[in-house]
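Student: no sequence for this one, just the structure:
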């Protein structure tokens, strides 16, 4: 045993000494893929090794997550993680092929996104309070669009519904772009989805922004108040982070986290992400672990309260 330990320690100390594979659990061209590629280049420079993007779409991101969960815990296969793979998957996907509590180890936060509550331009409400009052007077007549069952936009809508005590009807779509088209067209009255999806339509006047899901205003649309100004404590901001297979050695986790934190402080990169409504936010493994556990508990309560049906992993 004494002969093995120095060898293992030496392997960790020399990490990384070959390319790192970053699994993005969605198809190329989407928001997660775009963000992962933007961050991968400077992270590659910091670690002095190439980072290869590996798109593994399917089952709401659980196919890609499973690939990482089953990979060797050596730091050379990582997951670009969105809320759906670890924070909500245990409560939405039956027969999940990995243990979301044990098989993925949070390394560091990358971004904190902003969702925005929008309504069609012809909808009468001009504030979150007016929207709530309108729905209470007309229960069951207002629909909210999401990018799919169990998506962050769906859960944000259910959280709004629960906290406001209103009866709004969920209309799921196969993606944010299709959902946005129907909000713009007036076929659905409202949505809570990522700012990057709706920003051009807010700027063109096709939709009206009533509130942001963060606790502070977003600098891109500074005049749009937080939903929390009306619904105290409301927060539904998508968090993206890096995770590694469970059992990855602590020195490797620490080195990755420190590199991510350093890269996230780069002013030019921060400005780049801010232009699409996201805030770079590196974190320690302990901080990210605590956030994941907190979000798992919070979203389980929302999912249970809304009675969202679980689906089978495919």
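Tutor: That came through, no problem. Note that the structure is a prediction, hence the values are computed from the model and not measured.
Student: contacts, neighbours, all on C-alpha from now
Tutor: Will do.
Student: what segments of the stretch 151-300 of the chain are helices?
Tutor: Assignment of helices within the stretch 151-300 of the chain using DSSP state H, counting those that start in this stretch yields the ranges 152-164, 176-184, 195-204, 250-264, 267-274, 285-306.
Student: out of those helices, nearest to residue 114?
Tutor: The closest of those to residue 114 is helix 195-204. By CA to CA, the value is 5.7 Å.
Student: now do the closest one: which elements does it pack against?
Tutor: In this structure, helix 195-204 makes packing contacts with strand 115-120, helix 176-184, strand 207-212, judged by 3 or more CA pairs under 8 Å, 6 or more residues apart in numbering; DSSP states H and E.
Student: one step back: can you tell me which of the helices of the stretch 151-300 of the chain is packed in deepest?
Tutor: Taking mean count of other CA atoms under 10 Å as the contact definition, the stretch among the helices of the stretch 151-300 of the chain with the greatest mean neighbour count is helix 152-164, which reaches a mean of 22.
Student: the helices of the stretch 151-300 of the chain: which one's closest to residue 79?
Tutor: Shortest distance between residue 79 and these, using CA to CA, is found for helix 250-264: 12.4 Å.
Student: so how far is residue 62 from residue 43?
Tutor: Look at residue 43 and residue 62: by CA to CA, to the nearest Å, they are 24 Å apart.
Student: in TSV, list the helices of the stretch 151-300 of the chain along with distance to residue 13.
Tutor: As requested, these are arranged in TSV below (distance: least, CA to CA, whole Å):
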stretch	distance to residue 13
helix 152-164	38
helix 176-184	43
helix 195-204	40
helix 250-264	8
helix 267-274	28
helix 285-306	18
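Student: take a look at this one as well, against the first:
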């Protein structure tokens, strides 16, 4: 069995795929290999699975881009985001935290929104680029708060965070794993977590939803197979990986990466994907966010 990962080796998605590979192989009684196919915002990997055999031996590791965001932001994609794939299992979600520079005048989300209302376009937020999860999270925040924020895209999370610490931008909404170490050593100040409920991965932080009811955003990753894969193969893989995700040792490894393991049925995953499409369609359309 192969898990096709649409990112280069070494990132969080690649690490999580490798964490589940060996214990899944032990349960299924067959090797599970990781194959990295980065490129095209996930389209290279997606095509390889969509056009491959529907035998249950090739899985696609999905970030939100492949089925949820690419169809909303790209003029055309070389696969059918829904019809070409069948859901297998949700793997994890990664909460974000809202951080500001230490000297920023607002001390909580309500004060941040109040300040932004007095400075239309005067409060800036950095992201890892146009269409990135941080860009969309910031756009969702501004839309729900009814404020105009200035988006400043960078080539990756790190340079944006560097400019935040240098005082060149005002805020960032990105994964807790990337930002909490900088909060803990005093280089950034955290205001809130992006999930509806408090997260153990960001202890002590209130949810943004306490100020903006309904705000909920956490990048989630999952597995799909090619359409027409036999249901019995999907069920067997789902059961095996579900057992792996429930292991306390693996849960601890996930949490060290800033991720919460998920699991569940293929039907639950399909509902999650549809919910995410509905959430981001309004944001992307209203903001006119496109990718070439």
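Tutor: Perfect, thanks for sending it. None of these values were measured; they are calculated from a predicted model.
Student: rewinding a little: what's the closest of the helices and strands packed on helix 195-204 of structure 1 to residue 81 of structure 1?
Tutor: strand 115-120 (17.5 Å).
Student: hmm, back to that, nearest to residue 11 of structure 1, of the helices of the stretch 151-300 of structure 1?
Tutor: For those, proximity to residue 11 of structure 1 was assessed by CA to CA; helix 250-264 is nearest, at 9.6 Å.
Student: in CSV, list the helices and strands packed on helix 195-204 of structure 1 along with distance to residue 224 of structure 1.
Tutor: Converted to CSV, these look like this (distance: least, CA to CA, whole Å):
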stretch, distance to residue 224 of structure 1
strand 115-120, 9
helix 176-184, 19
strand 207-212, 5
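Student: quick one, which of those is nearest to residue 266 of structure 1?
Tutor: Of all those, the one in closest proximity to residue 266 of structure 1, counting by CA to CA, is strand 115-120 (23.8 Å).
Student: the closest one: how far from the chain's middle?
Tutor: Going by CA atoms, centre = their mean, to the nearest Å, the spacing between the C-alpha centre of strand 115-120 of structure 1 and its chain's C-alpha centre is 17 Å.
Student: same question for stretch 46-60 of structure 2.
Tutor: Relative to the chain's own centre, stretch 46-60 of structure 2 is displaced by 22 Å; criterion: CA atoms, centre = their mean.
Student: quick revisit: and residue 43 and residue 62 of structure 1? Which one has more around it.
Tutor: More neighbours sit around residue 62 than around the other of residue 43 of structure 1 and residue 62, counting by other CA atoms under 10 Å; the figures are 26 against 21.
Student: where in structure 2 does stretch 119-133 of structure 1 fall?
Tutor: Taking TM-score structural alignment as the measure, structure 2 aligns residues 100-114 with stretch 119-133 of structure 1.
Student: over to stretch 225-232 of structure 1?
Tutor: The alignment of stretch 225-232 of structure 1 onto structure 2 (TM-score structural alignment) spans residues 206-213.
Student: show me which parts of the matching stretch are buried, residue by residue.
Tutor: Buried residues in stretch 206-213 of structure 2, counting neighbours by 16 or more other CA atoms under 10 Å, are found at 206-209, 212.
Student: do stretch 210-226 of structure 1 as well
Tutor: Using 16+ other CA under 10 Å as the test for burial, stretch 210-226 of structure 1 gives 210-218, 221, 224-226.
Student: then stretch 18-25 of structure 2?
Tutor: Neighbour counts over stretch 18-25 of structure 2 (16+ other CA under 10 Å) mark 18-25 as buried.
Student: quickly name whichever of the buried residues of stretch 210-226 of structure 1 is closest to residue 264 of structure 1.
Tutor: Comparing the buried residues of stretch 210-226 of structure 1 against residue 264 of structure 1 with CA to CA places residue 218 closest, at 18.3 Å.
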